[in-house]
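Visitor: Predicted model and sequence follow; I will ask about them next.
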Amino acid sequence: MAAKIIKIAIPVVIIAVAVVASMSLTSMRKPPEKKEEQRPAILVNADTIKPQDLVYRIQSQGTVQPKLETSLSSEVNGRIVAVAENFIEGGFFNKGDLLVRVEQADYQTNVKAAEASLANAQSALEEEKARGRVAEEEWRSFTAGKAPELGLRRPQLAGALATVRSAEAELERALRDLARTEIRAPYAGMVKSRDANLGQFISRGTSVGMIYGTDVAEIRLPLTDNDLAFLQVPDFTNDNIEPEVVLTAAVAGRIMQWPAKLVRTEGVLDARSRVIYAVAEVTDPYQRVNQKHAPLRFGRFVQAQILGDATEQVVVIPRHLLLAQQQVLVVDKDNQLQFRAVVLERADEHSAYIRSGFTEGDRLATSAIANPLAGTLVRVAADEAAQLAEKAANPDAAVLTSQVKE
């Protein structure tokens, strides 16, 4: 019996001793040291805010078109007997150059017939004048007083004079028809298309081709009301204003530019797009006279930069940094993020122009920050880079500073 009690008591004693030892060790353990969690400041990029004076440049675009465009038509009937070598698509010509000639034989015959009729009429007129003088002398030799009009053959003289004038008009008509057998260029230009060929019979009103003038090219540039607020455009009140325009286009892989002038507006808002079209002109687009620039061909699409009004002390920022409700994210003088409500003067697709709203010490935050909060402490990359550069330039001073801190 005693042996059985001893077998039961030994495990109980061992368990009790283990529990007491565990409690003793637990009471001797020190509690863990409590430390406050420190979140590192966000590293951001920030630029210094610098107001500047500038001249607004209004952006637009358009297609180069000829100022003069003419459809040449025949004013006579006949067969084409001559076509100029340069009267082909893309051919250039000068003012007064012969482009097409219609057969002239019939019209030369008409001129000769009209000349003969005029000679007969003039002869009859001279004869009637002589008869009038003879009648007047006979009247004075036999009768005193004023001779009657019929006696002096005045009506016959007037009829002969009318016949002469009619013959002169017929001759003028015949000469005009003869001249119209030659279709000449009304201005210097180029051929857009040719509709008539050698040997073809054409009648009055038949189109022989389309030509473009190369002295001046035009570009229609759409402008919004916002654009017009910063641009002086020519109109009936200030037609002497011609803002400068720079046209840009990629030609054969190269960026080319041409100077132009804004000469007028079309005066009516487009009903669909709600824009007004201004017209810029380029002199000698094909460089046929000056040879200073590359040719600016009709039909080319160009970007236009129009010189607008001048402004002072505005801050230019990238458009994507302008937040909703005209706010801008900045880093203040305490290196904390802040939202600034700014006064916006103008904005285009690339930039925003801010008149006011910044405070002293603000720097524009340019980094993309997810869910920024006002008051968030940040580190500016430029500041840290400057500190590292200073340490690299003065390593002894950096070591001394470290020792002092220790």
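Guide: Yep, it's here. None of the values given here were measured: they were computed from a predicted structure.

Visitor: Please count neighbours and contacts with C-alpha atoms only from this point.
Guide: Fine.

Visitor: distance between the strand ranked longest in the chain and the chain's centre?
Guide: When secondary structure is assigned using DSSP state E, the longest strand within the chain turns out to be strand 301-318. Here strand 301-318 shows a centroid-to-chain-centroid distance of 14 Å under the convention Cα atoms, centre = their mean, to the nearest Å.

Visitor: Does anything pack onto that strand? Which helices or strands?
Guide: Helices and strands in packing contact with strand 301-318 are listed as strand 52-66, strand 244-251, strand 351-356; criterion 3 or more Cα pairs under 8 Å, 6 or more residues apart in numbering; DSSP states H and E.

Visitor: Strands of the stretch 51-200 of the chain, residue ranges please.
Guide: With DSSP state E, counting those that start in this stretch as the criterion, the stretch 51-200 of the chain has strands at 52-66, 69-73, 78-83, 92-93, 98-102, 182-184, 189-194.

Visitor: tell me the SS of Phe339?
Guide: strand (DSSP: H, G, I helix; E, B strand; the rest coil).

Visitor: Report the secondary structure element holding the residue lying closest to it once chain neighbours are set aside.
Guide: Among residues not flanking Phe339 along the chain, Leu329 sits closest, at 4.8 Å (Cα to Cα, 6 or more residues apart in numbering). Using DSSP states H and E, Leu329 maps to strand 327-331.

Visitor: can you give me the helices for the stretch 201-350 of the chain?
Guide: Listed in chain order, the helices of the stretch 201-350 of the chain (DSSP state H, counting those that start in this stretch) span residues 225-228.

Visitor: want to compare, so here's the second one:
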Amino acid sequence: MIKRLVAAIVLLALVGGGLVGFNLFRDRMIADFFANMPVAPSPVATVEAQPVSWQPAIDAIGTANAAQGVDLTVEAAGIVREIAFRSNTRVEAGDLLVRLDDTIQRAEVEAARTRWELDVQSLERARDLQARGAGTNVGVETAESAARASEAQLARALAVLEQRTVVAPFAGTIGLPRVDLGQFLSPGTAVATLQDLDTMRVDFLLPEQELPNVAIGQPVHVRIEGGASAYDGEIVGIDPRVDPSSRLFAVRASITETRGTLTPGQFVRIAIDLPREDGVIALPQTALISSLYGDFVYVVRPSEGDPERLEARQVFVEPGRRLDGRVEIRSGLEAGAVVVAAGQNRLSNGSPVTLSPTPASDRSPIQASEAAAQ
């Protein structure tokens, strides 16, 4: 009985050991197979790092306004009798826009003019009598005083009559009428907005650190959010005081060529040109990879073991300013290095690569990515 039990145990141990040994042998062979299996090179699009001429700029956001723009209001109370404009039309300086009821004021003007004409005639008679020796200096002075007083009353009546109308103070585009015929208006009521769209200005704020970098006459480029066209202008005003609560200062730029596509009140992005810099190494932003350990790029180099084979190596860099889809490389990369610009999502340090037939510098980032994916 004991011999049978021992034999069964020995047999079971042999079977179990054989299974364990087979599994270990199989895993080792599989690992050796994959370890020795060649890795297929990944196609990538590259760009050569070369010193370029860099145009730095200060970016800001602001609001577009008309160089001349006002909300037209009435000076006196009254009922609207005439609206002499249509919305979104051009008016010239001095054009009548709105007229209030002026019946009483016109009557007062006629009365003042009649009184003034009578006093002028009385003055002429007094001077004629004085010239004949039948009049006195006192009579002439009294007549002159009455004529001047009546002339002042006429001027006052005309001024009151002018307050019953709203005229364009300058040429521009008139907006929507905000009043209706027959409506009673009180002083200060806005009737419409008038904007001169031929010349626009842009107001924006900059941090106090940028105060030494801006000057009158400096070129600026203005772009509408989501728009393709840009407008060129120059700085015409800089606030000499920094707001102590926000540490910002105000800047104003003038734009003359807007082609009627820039509207007052629009949100715009502004770029202020700074002096051009030469010898700056810049790469497409698609080439830069950010990680927890820092920013790096993949540089394509010949393999140390096989010069015929290319591989990608991680190189940590210090990025700087960004402009128009490119990023400045301040340190970590030398001129002439071949940098992967697209297709690096499948790479690791030392991965074999093949170069795309068309240089990445001749393609857009989308085209380079599509070429690397093929």
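Guide: Thanks, I have the structure now. None of these values were measured; they are calculated from a predicted model.

Visitor: sorry, back to before: for the helices and strands packed on strand 301-318 of structure 1, give me CSV that also has mean neighbour count and distance to Glu170 of structure 1.
Guide: As requested, these are exported to CSV (neighbours: other Cα atoms under 10 Å; distance: least, Cα to Cα, whole Å):
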stretch, mean neighbour count, distance to Glu170 of structure 1
strand 52-66, 17, 39
strand 244-251, 18, 53
strand 351-356, 19, 71
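
Visitor: Can you lay out those strands as JSON lines showing distance to Pro40 of structure 1?
Guide: Written out in JSON lines, the entries for these read as follows (distance: least, Cα to Cα, whole Å):
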{"stretch": "strand 52-66", "distance to Pro40 of structure 1": "36"}
{"stretch": "strand 244-251", "distance to Pro40 of structure 1": "49"}
{"stretch": "strand 351-356", "distance to Pro40 of structure 1": "32"}
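
Visitor: Quick one, which of the ones you listed gets closest to Thr311 of structure 1.
Guide: strand 52-66 (5.6 Å; Cα to Cα).

Visitor: compared with structure 2, how much does the longest strand of structure 1 deviate?
Guide: Taken against structure 2, strand 301-318 of structure 1 registers an average deviation of 2.6 Å after superposition, with mean Cα distance after the TM-score superposition for structure 1.

Visitor: about what we covered before: now render the strands of the stretch 51-200 of structure 1 as CSV, adding distance to Ser207 of structure 1.
Guide: CSV is the format used below for the strands of the stretch 51-200 of structure 1 (distance: least, Cα to Cα, whole Å):
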stretch, distance to Ser207 of structure 1
strand 52-66, 20
strand 69-73, 4
strand 78-83, 13
strand 92-93, 18
strand 98-102, 12
strand 182-184, 11
strand 189-194, 9
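
Visitor: Asn65 of structure 2 and Asp203 of structure 2: what is the separation?
Guide: Using Cα to Cα, to the nearest Å, one obtains 8 Å as the distance from Asn65 of structure 2 to Asp203 of structure 2.

Visitor: isn't Asn77 of structure 1 right up against Ser203?
Guide: Yes. In terms of Cα atoms under 8 Å, Asn77 of structure 1 counts as a neighbour of Ser203; the distance is 4.1 Å.

Visitor: follow-up on the earlier one: list the buried ones in the longest strand of structure 1?
Guide: For strand 301-318 of structure 1, burial by neighbour count (16 or more other Cα atoms under 10 Å) applies to 301-309, 314-317.

Visitor: what do you get for stretch 356-370 of structure 1?
Guide: Neighbour counts using 16+ other Cα under 10 Å place Ser356, Phe358, Asp362, Arg363, Leu364, Ala365, Thr366 of stretch 356-370 of structure 1 among the buried residues.

Visitor: you'd agree Ala397 of structure 1 is in a helix?
Guide: Yes. Using three-state DSSP, the assignment for Ala397 of structure 1 is a helix.

Visitor: Surely Pro177 of structure 2 touches Ser87?
Guide: Yes. Because the distance of 6.6 Å satisfies Cα under 8 Å, Pro177 of structure 2 is recorded as touching Ser87.

Visitor: Which one's more surrounded, those two?
Guide: Set Pro177 of structure 2 next to Ser87 and count neighbours by other Cα atoms under 10 Å: Pro177 wins out with 17 against 12.

Visitor: Structure 1: which residue goes with the more buried one?
Guide: Using TM-score structural alignment as the criterion, the counterpart of Pro177 of structure 2 in structure 1 is Arg194.

Visitor: Kindly provide the distance from that match to Asn94 of structure 1.
Guide: For Arg194 of structure 1, the distance to Asn94 of structure 1 under the criterion Cα to Cα works out to 17 Å.

Visitor: any idea how far stretch 382-395 of structure 1 is from the chain center?
Guide: In terms of Cα atoms, centre = their mean, the gap separating the centre of stretch 382-395 of structure 1 from the centre of its chain is 48 Å.

Visitor: now do stretch 57-71 of structure 2
Guide: Mean C-alpha position of stretch 57-71 of structure 2 versus that of the full chain (Cα atoms, centre = their mean) differs by 9 Å.

Visitor: Not counting it itself, show me its contacts.
Guide: With Cα atoms under 8 Å, 6 or more residues apart in numbering as the contact definition, stretch 57-71 of structure 2 has outside contacts at 190-197, 199-206, 254, 262-274.

Visitor: from the residues you listed, which would you call buried?
Guide: The neighbour-count criterion (16+ other Cα under 10 Å) marks 190-197, 199-206, 254, 262-264, 267-274 among the contacts of stretch 57-71 of structure 2 as buried.
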